[in-house]
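Q: Everything below, folded, please.
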Amino acid sequence: MSGEVKVADFNTRFYEILQKNIELLSIDESVLKSDLETVGLNSISFVKLIVALENEFDVEFENEILIIDHFATLEQFKDSVQKLVEGQDH
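A: Sure, this is the predicted structure:
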């Protein structure tokens, strides 16, 4: 499977989990540039999102990813999750 297909598959699955756990009508560039609080994440919903992502991608997040304040934007959070998931493929 090519890297582009894997990235597209990751993005699709990530966005589906986001939409199930955050009440967003759609996910676009402006949403990804938003901070986590703006898109409706608080500490409780962030933990629920983490659990959903762990279940979806069969990964376990390191402690540093479990702290909502470490992510300025949803895109930064997505990139961190993607790196972890890609690391599991090797």
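Q: Please make it C-alpha for all contacts and neighbour counts, starting now.
A: Will do.
Q: before we move on, what SS does L25 have?
A: Assigned with DSSP: H, G, I helix; E, B strand; the rest coil, L25 falls in the coil class.
Q: Next one: it from E75, what distance?
A: In this view, L25 and E75 are 17 Å apart by CA to CA, to the nearest Å.
Q: this one next, for a side-by-side:
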Amino acid sequence: MNNSKNIASNIQNWIKEQITYDGNISLDQDLSHIGLDSFSFVKLIVIIENHYSIEIDDDSLIMENISTIESLVRIIEEKNH
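A: The predicted structure follows:
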């Protein structure tokens, strides 16, 4: 099973690939403030779902509700239990 640090690291790397961001991304940083737009967000969700073999409910796919790495990690951990 993946631990929180590994999950967070994966998400950070995927975000950096999506928006070509070179800076540090903290776990509680609002991802829209570093340039993650709705299109990049959807692409990130698809990557997460495929990598972790999970499906994130459509109701949960509101960027404002899962706008940090911390909130994405929490959803992945909930789906893996």
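Q: Any chance you could compute the TM-score here?
A: For this chain pair, the superposition-based TM-score is 0.71 by TM-score structural alignment, normalised by the length of the second structure; 77 aligned residues with a CA RMSD of 2.3 Å.
Q: if you count what's nearby, which of L25 and E75 of the first structure comes out ahead?
A: More neighbours surround E75 than the other of L25 of the first structure and E75, with 18 against 7 (other CA atoms under 10 Å).
Q: which residue lines up with the more buried one in the second structure?
A: Under the alignment (TM-score structural alignment), E75 of the first structure pairs with E70 of the second structure.
Q: Can you list the buried residues in the longest helix along the first structure?
A: Longest helix in the first structure, counting residues (DSSP state H): helix 3-21. For helix 3-21 of the first structure, the neighbour count (16 or more other CA atoms under 10 Å) marks F10, F14, I17, L18, N21 as buried.
Q: Give me the residue at the spatial middle of the first structure.
A: Central residue of the first structure (CA atoms, centre = their mean): K78, 4.0 Å from the mean position.
Q: what about that residue, which helix or strand?
A: Assigned by DSSP states H and E, K78 of the first structure falls within helix 74-88.
Q: picking up where we left off before, could you find the closest non-adjacent residue to the residue nearest to the centre of the first structure?
A: Counting by CA to CA, 6 or more residues apart in numbering, F14 is the residue found nearest to K78 of the first structure once chain neighbours are left out, at 7.7 Å.
Q: my read: the one you found touches L53, true?
A: Yes - counting by CA atoms under 8 Å, L53 is a contact partner of F14 of the first structure at 7.4 Å.
Q: got the contact list for L24 of the first structure?
A: Shown in contact with L24 of the first structure (CA atoms under 8 Å, 6 or more residues apart in numbering): V39.
Q: That one and A72 of the first structure, how far apart?
A: Applying CA to CA to L24 of the first structure and A72 of the first structure gives a distance of 18 Å.
Q: How about E16 of the first structure?
A: From E16 of the first structure to A72 of the first structure the distance is 21 Å (CA to CA).
Q: now swap in E60 of the first structure and tell me
A: E60 of the first structure sits 21 Å away from A72 of the first structure, going by CA to CA.
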